[in-house]
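Peer 1: Any chance you could fold what I've pasted below:
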Amino acid sequence: MLNQHFNCGLEASLAILSGKWKPLVLFHLAHEVHRYGQLKRAVGKVSDKVLIQQLKELQQDGVVERTDYGEIPPRVEYSLTDFGRSLARALAPLCQWGEQHTEQIGNIVRNREK
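Peer 2: As a prediction, this is how the structure comes out:
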């Protein structure tokens, strides 16, 4: 097995967070346990295929826990592991920064689309 070398902590963090929707999944799961449909609505315009893929990756990485209650109709819930909660706490300042600069970021995004 190869020992992965990262140039900095940000690079290591991005190895877990790579994927457009993973940070939003973490954000929503940090606030409460979600069933799949709730999580999909909370995250937004993500396709089922991509959300399922990114949830599986987060599960494999030990960030997200999937609990299948073995019921019919199926009831599955997603939550954060301790490792996932620590990552969500690390993202909290980035969320705060985004909230403080929402208007400026909105202008930047609109200018990109021109």
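Peer 1: C-alpha from now on. contacts and neighbour counts both.
Peer 2: OK.
Peer 1: May I see the buried residues of stretch 46-57?
Peer 2: Within stretch 46-57, the residues that qualify as buried by neighbour count (16 or more other CA atoms under 10 Å) are 51, 54-57.
Peer 1: give me every residue that touches Arg35.
Peer 2: Applying CA atoms under 8 Å, 6 or more residues apart in numbering, one finds that Arg35 lies in contact with 75-78.
Peer 1: quick one: which of those residues is nearest Gly19?
Peer 2: Tyr78 (17.8 Å; CA to CA).
Peer 1: One more sequence to fold, the one below, so I can look at both together:
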Amino acid sequence: MRRLNGKSGCAVEVTLSVMGGTWKPVILFHLLKGRMRFSELGRAIPSVTQRMMTLQLRELEEAGIITRTVHAEVPPRVDYELTPLGQSLEPVLVAMREWGSHYSTHVSTDTGTG
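Peer 2: Modelled structure (predicted):
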């Protein structure tokens, strides 16, 4: 697990070190719906590359936010789901979605493009 004591000593920095970035919150938001296969996540987030998805999933697994289950099948099936710790991020992720919706509306109204 990566070091959590950040430079500033701020808990927000710790949160961002675990779930920050462009893709982790989006992946986590989709996993709020329940267990998903890698291919399902890829279809849900088509703009992320397979390599980046793999990297982000590994980091989230290492942080204890998601679990990865490999099923002994041919072809192999891999499922991802939130751990209880990951599920505790739901209010944060929902708040981010709501803020983003509000901000998008606000910006498009202010610029006259809405």
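Peer 1: Please state their TM-score.
Peer 2: Aligned and superposed, the two chains score 0.82 in TM-score terms (TM-score structural alignment, normalised by the length of structure 1); 108 aligned residues with a CA RMSD of 2.2 Å.
Peer 1: on that earlier part again, name the pair among the buried residues of stretch 46-57 of structure 1 with the greatest separation in space.
Peer 2: Between any two of these (CA to CA), the greatest distance is 9.8 Å, for Leu51 and Glu57.
Peer 1: Just give me the match in structure 2 for Leu17 of structure 1.
Peer 2: Mapped onto structure 2 by TM-score structural alignment, Leu17 of structure 1 lines up with Met19.
Peer 1: Help me confirm that that match comes into contact with Pro25.
Peer 2: Yes: counting by CA atoms under 8 Å, Pro25 is a contact partner of Met19 of structure 2 at 6.1 Å.
Peer 1: Find the residues that touch each one of those two.
Peer 2: Counting by CA under 8 Å, 6+ apart, nothing touches both Met19 of structure 2 and Pro25.
Peer 1: where exactly do the helices run in structure 1?
Peer 2: Secondary structure of structure 1 (DSSP state H): helices at 9-17, 22-31, 36-43, 48-60, 82-100, 102-112.
Peer 1: before we move on, the earlier item: among the contacts of Arg35 of structure 1, who's most crowded?
Peer 2: Of all those, the most densely surrounded is Tyr78 (21 neighbours; neighbours counted as other CA atoms under 10 Å).
Peer 1: give me the number of residues near Lys22 of structure 1?
Peer 2: 17.
Peer 1: wait, what's in contact with it?
Peer 2: By CA under 8 Å, 6+ apart, the contact set of Lys22 of structure 1 is 54-55, 58.
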